[in-house]
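Student: build me a structure from this.
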Amino acid sequence: HIITALDSFHGRTQAMMAATGQPHYQDNWTPLMPGFVNVPYNDFGAIAGAYVEGRTCAVLLEPVQGEGGVNVPDDGYLKRVQDFCKEKNILFMLDEVQTGMGRLGTVFGYQRFEGVEPDVMTLGKALGSGAPLGAFACKEFCSVLEPGDHGSTFGGNALTTAAGGAGAKALLDEDGPGQAMRNGEYLTGKLNALREDHQVITEVRGMGMLIGVEMDEELSAAIVADCAENGLLLNAVRPNMLRFMPPLNASTEEIDEAIGILDSALTKSTGRS
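Tutor: This next block holds a predicted model:
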């Protein structure tokens, strides 16, 4: 089996619904495909406890959980899991669909964590620069697929791969990761300043341009709707949790405008004058 984390999100195919450790995504798709064990995120002991000699073949994690609430792991967690996988001769796999392509301030999210390098990495979303494109990369020792072993009708087609290649070139040429790092620090600072005016905000957390705002009231749906009416798109990943995933190259003026819209929505939702 493969060990994955609770509050993770790995997609909506039949296998990945089983890998995704969120019951509200899984409930409509039972019976789930066997072969996955969901354990608490950021808990090395839970992974070690779920390991079964001769049965566990891999651990699959997100460097930072996006859909689960922008959960940033403790320092050393991913490295410790990686070392455990190496010790047990099983694969250490990272889902970089949300965290990759500059989002956390490095080309790949795992590069934000010292000494971490996965055996297998999945990519998608930003990889296609707006076109539908997904991919995985792996180290040579576990590269076993040959051309034709696996595919899909539109998989690897010329249009989307060209878009992905052009987007990746622009990401590197224009220092997208560096922009994400700088803009993320600016946005985080603005959100923390907003926290001083709105006591409902309990925490601002994240990396680069993947940032979450946690509240002590379930206001996410109302705030997201109000912000959308005023031109700001957010995601309510939890009833009390907002997720920000702006363009990596958002300007400070655009960030300031977004903060103003959010400020107004918070005021309206909490009933403050």
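Student: could you use CA atoms for every contact and neighbour count after this?
Tutor: Will do.
Student: from what I see, residue 103 and residue 209 are in contact.
Tutor: Yes: using Cα atoms under 8 Å, residue 103 is in contact with residue 209, at 5.6 Å.
Student: overlap in contacts of those two?
Tutor: 180, 248 (Cα atoms under 8 Å, 6 or more residues apart in numbering).
Student: another sequence for comparison is provided below:
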Amino acid sequence: MSTETVTDLLQRYQQRLTGVFGSPQTVLQRGEGTRVWDADGNEYLDMLGGIAVNALGHAHPEHAAALNAQQNRLGHISNLFTSEPQIALAEKLLELSGAPEGSTVFFANSGSEANEAGLKAVLRHRKDTGKQRILALENGFHGRTIGALSLTHKPAYREPFGELIGPVEFLAPNDLQALEASFEHDDVAGLFLEPVQGEAGVHALDDQYLLKARELTRSHGALLVFDEVQTGIGRTGEWFNHLRVPGLQPDLMTLAKGLGSGFPIGGLISYGPQVSALLSPGQHGTTFGGNPPATVAGLTTLAVIESESLLQNAREVGSQLAEALNALDEVTAVRQYGLHLGVDLQVPGCTEPAKQLAGTALSKHGLIINATGEHTLRLAPPLNISPEEAAEAVQRLTAALADLTEKEHTP
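Tutor: Predicted coordinates for the structure are as follows:
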């Protein structure tokens, strides 16, 4: 282990790594459960979980043991071959998602790549049907690769690169009138949406909106694609967030983040034989996707979520967090779906309270949180966070708010 300080390591980072992430906040060296430690030995309570990735927290013993055992047995093999873990994980995901007979799974390495595969299936459908329009939602986020970026609404992410894949039309979330109007000419090939928009500050689509999207896409021969990259794998207290709406089923669903609990893996589920046949041999692929270590990470994550009742824990501890946060004077709203929380703040005299609070919480109170906007925090801790750790997180957040409030009132 290096004996260099955080300052030393950050200087090396700035000199050698491409600056797309700005300046890192610190250099983390180890973790255990919901806690991490940096190169200077400072301890932090992790309420972000690698942005909804570390479903089992850091260094979960079963996860680590399974990965180590698989690496000692068989590592990467390419997709000229398959392995038992790959087959078993596909079967488990199809079971958990309630996919009908004839459904299939494509494994990738990330959420962006999963959405690229979903977009490619929609483009194939567009070519086959002649329907030209592709729809997505305002405030949506689907990734940074060119196809996924084309589906992502935020202009700051898109405009530096000029013309992307498209044109993609963006609809206002939860606007039923706009949704219905977009299908008037029967020329839509596909609709992409997140059941809960995480990057936008954890805003859910209404059940009625999701059902209308299903009705319109089905009646007009368009594909409905759910991006559950951030909300899937138990994050919202359901295996997949759209399962909260009885009978709702997309044509395609993308997932990643929590699936490997820190090990890179993503996937595209195609529902039914017709949609599954859109991408045939040679039309898509990946070198690393679905290799034995990645799929073992996925299988172990799902097994631990079941054995430790983490869906229930996400619901219960998430509700505890929401109740405690709602009691804070500076909090104006909490949107809580399991352990996926958006928290709106209002601090008198502070124009960017969320960003400032995230910095103060980290530097002074050892709390990792994330600002998605000037006034909005996002919390996505490990699914196995305990009630005691959740209470500690609120205490640290309260102390950070007190510092921020005092600073704003200091002459």
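Student: overlay the chains and give the TM-score.
Tutor: The TM-score (TM-score structural alignment, normalised by the length of structure 1) is 0.93; 269 aligned residues with a Cα RMSD of 1.7 Å.
Student: need the distance between the two termini of stretch 210-220 of structure 1.
Tutor: 17 Å (Cα to Cα, to the nearest Å).
Student: what secondary structure does residue 173 of structure 2 sit in?
Tutor: The three-state label given to residue 173 of structure 2 by DSSP: H, G, I helix; E, B strand; the rest coil is coil.
Student: actually residue 29 of structure 2, not the one I typed
Tutor: Following three-state DSSP, we place residue 29 of structure 2 in the strand state.
Student: residue in structure 1 paired with it?
Tutor: In structure 1, no residue is paired with residue 29 of structure 2, using TM-score structural alignment.
Student: what's around the nearest residue to residue 29 of structure 2 once chain neighbours are set aside, how many residues?
Tutor: Of all residues not flanking residue 29 of structure 2 in the chain, residue 38 sits nearest, at 5.2 Å (Cα to Cα, 6 or more residues apart in numbering). Residue 38 of structure 2 has 16 neighbours, counted by other Cα atoms under 10 Å.
Student: what does residue 168 of structure 1 give?
Tutor: When neighbours are counted by other Cα under 10 Å, residue 168 of structure 1 comes out with 20.
Student: what of residue 30 of structure 1?
Tutor: Counted with other Cα under 10 Å, residue 30 of structure 1 comes out at 10.
Student: quick one: contacts for it?
Tutor: Applying Cα under 8 Å, 6+ apart to residue 30 of structure 1 gives no contacts.
Student: how far away is the counterpart of it in structure 2 from residue 35 of structure 2?
Tutor: In structure 2, residue 30 of structure 1 lines up with residue 162, judged by TM-score structural alignment. As judged by Cα to Cα, residue 162 of structure 2 and residue 35 of structure 2 stand 41 Å apart.
Student: over to residue 164 of structure 2?
Tutor: According to Cα to Cα, residue 164 of structure 2 stands 40 Å off from residue 35 of structure 2.
Student: assign a three-state SS to the residue most central in space within structure 2, would you?
Tutor: Nearest residue to the geometric centre of structure 2 (Cα atoms, centre = their mean): residue 230, 1.9 Å. State at residue 230 of structure 2, reduced to three classes by three-state DSSP: coil.
Student: name all residues that make contact with the alignment partner in structure 1 of residue 358 of structure 2.
Tutor: Residue 358 of structure 2 maps onto residue 224 in structure 1, with residues paired by TM-score structural alignment. By Cα under 8 Å, 6+ apart, the contact set of residue 224 of structure 1 is 233, 234, 235, 236, 242.
Student: just those residues now: which is nearest residue 202 of structure 1?
Tutor: Nearest to residue 202 of structure 1 among the contacts of residue 224 of structure 1, counting by Cα to Cα, is residue 242 at 11.7 Å.
Student: nice, that's everything, thank you.
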